[in-house]
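*Asks:* I would like the atomic coordinates for the input below:
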Amino acid sequence: MGERVFEGAAILNGGFETEGPDIAIPVHVARELGLWPPATRALAALETGGGDVLLPYYESCATLELVLPDREPKAVRVNVIVNPHIDEIAMSDYVASELGVILMDFKKGLWRLADDPLQTLRRSE
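*Replies:* Now for the predicted structure:
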C-alpha cells in the first residue's frame, strides 16, 4: 500500500493528556488513511465525560506535520486512536509540546510556536 495523506486542521484539547505522541482521528479520516475498518487488535482505553471507552490504537503509524506559510513544516511521529465519537482530529498535549505549540488564548484561538518571536500571535483556522 502506498503512502496516504490527509490534509486538514486539528484541534488542541487541553484535556487530552497523554504519556506519548497520541492523536485521535474520526472514522472518515481513518478511512482515507486506510485505518478503517480497524486492522489492529490493539486498543486504547480513554477516559471521557461519558465514561471509559476502548478504541482502535495504531502505534507510531503516522507522521503529523504542522504546515505554516511562513516556515518549514515541523513533523512528529504519532500514535493514532480512531474515535467514532468525534468529527475533528484532536491533538494531545504531548504532540502540541513536541511541535512547540503554545496556546495564548483558547477562546480567541490564539497561539504561537515556542521559537516564534514573543510578539507573534497566530490565529486558528
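
*Asks:* make it CA atoms for all contacts and neighbour counts henceforth
*Replies:* Noted.

*Asks:* Which strands or helices does the longest strand along the chain pack on?
*Replies:* Scanning the chain for the strand with the most residues, using DSSP state E, yields strand 51-66. Helices and strands touching strand 51-66, by 3 or more Cα pairs under 8 Å, 6 or more residues apart in numbering; DSSP states H and E, are strand 43-48, strand 74-82.

*Asks:* would CSV of those strands with mean neighbour count and distance to D93 be doable?
*Replies:* CSV is the format used below for the helices and strands packed on strand 51-66 (neighbours: other Cα atoms under 10 Å; distance: least, Cα to Cα, whole Å):
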stretch, mean neighbour count, distance to D93
strand 43-48, 13, 15
strand 74-82, 20, 12
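
*Asks:* In JSON lines: those, plus distance to I25.
*Replies:* Written out in JSON lines, the entries for these read as follows (distance: least, Cα to Cα, whole Å):
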{"stretch": "strand 43-48", "distance to I25": "13"}
{"stretch": "strand 74-82", "distance to I25": "5"}
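
*Asks:* Now the second one, please; I'll put the structures next to each other:
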Amino acid sequence: MAPAAAGYFRRMARKLTEDIDQLDAEDMESESRASGAQRACDCSRGDEVTMIGRLRSVEACSKSANAAVQAEFFDGTDTLSLVWMGRRKIAGIESGTQLLVRGRVGERDGRKVIYNPYYELRSGD
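*Replies:* Just a heads-up that it's a prediction; the model follows:
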C-alpha cells in the first residue's frame, strides 16, 4: 500500500475510534495556534489575552442588582469563565458559539475569569 494511502487510513481509523470531544479539542487548539491566539492553559491572572474558542454553556443571572451573563469558554486546552456585568442577555452569546475574546484574566473561586471581555462572533467553518 502506498504511504499516502496508509496515512489516510490511519487518520480515518483514528477519527472513528477516538473520543469526539478530544478530536474537537484538538481541532480548536490547532485553529487557535494557526491564528496566533494565546492558549487558555498558558494564561494566568493579570495577563492581557486574545483567545479563540467555543462557549460550552451560557447562564443569565438576572437578579435585579447583580445582572450578569456568564459563559464557560473552552479553547481546546483549558476553560475559563467570561462574565458580562450589567447584562441580562447578549445577542449571539449562546452555547456552541465560537468566539474571539480579548481581556485581562482574573481569578474567582480559584478559576480563571475575564470580566466584560471584548468579543467577536466567528463562523464555525
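
*Asks:* Please state their TM-score.
*Replies:* Both chains were compared after superposition, and using TM-score structural alignment, normalised by the length of structure 1 their TM-score is 0.24; 60 aligned residues with a Cα RMSD of 5.5 Å.

*Asks:* which of the residues in the longest strand of structure 1 are buried?
*Replies:* Counting neighbours by 16 or more other Cα atoms under 10 Å, one finds that the buried residues in strand 51-66 of structure 1 are L55, P56, Y57, Y58, A62, L64, L66.

*Asks:* swap in stretch 53-72 of structure 2?
*Replies:* Buried residues in stretch 53-72 of structure 2, counted by 16+ other Cα under 10 Å: 53-61, 67-72.

*Asks:* Tell me which of those residues fall in strands.
*Replies:* When DSSP E defines the strands, the subset of these inside them is 53-61, 68-72.

*Asks:* Check the residues you listed against E26 of structure 2 and report the nearest one.
*Replies:* The shortest distance between E26 of structure 2 and any of these, using Cα to Cα, involves G53 and amounts to 11.4 Å.

*Asks:* any idea how far the closest one is from E31 of structure 2?
*Replies:* Here the distance between G53 of structure 2 and E31 of structure 2 works out to 9 Å (Cα to Cα, to the nearest Å).

*Asks:* do T50 of structure 2 as well
*Replies:* Looking at T50 of structure 2 against E31 of structure 2, where the rule is Cα to Cα, the gap reads 13 Å.

*Asks:* Compare neighbour counts for the two and give me the winner.
*Replies:* Higher neighbour count among T50 of structure 2 and E31: T50, with 19 against 16, using other Cα atoms under 10 Å.

*Asks:* Now the more buried one: closest residue in space that isn't a chain neighbour?
*Replies:* Distance criterion Cα to Cα, 6 or more residues apart in numbering; nearest residue to T50 of structure 2, sequence neighbours excluded, is R102 at 4.4 Å.

*Asks:* Would you verify that that neighbour is located in a helix?
*Replies:* No - in this structure, R102 of structure 2 is strand, not part of a helix, as judged by DSSP: H, G, I helix; E, B strand; the rest coil.

*Asks:* Contacts only, for it.
*Replies:* Applying Cα atoms under 8 Å, 6 or more residues apart in numbering to R102 of structure 2 gives the contacts E48, V49, T50, M51, P117, Y118, Y119.

*Asks:* okay, the ones in strands among the buried residues of stretch 53-72 of structure 2 in CSV with distance to D27 of structure 2 next?
*Replies:* Listed next are those as CSV, based on distance: Cα to Cα, whole Å:
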residue, distance to D27 of structure 2
G53, 10
R54, 11
L55, 15
R56, 15
S57, 19
V58, 22
E59, 25
A60, 29
C61, 31
A68, 30
V69, 27
Q70, 24
A71, 21
E72, 18
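
*Asks:* Stretch 11-27 of structure 1: end-to-end distance?
*Replies:* Start and end residues of stretch 11-27 of structure 1 are separated by 16 Å (Cα to Cα).
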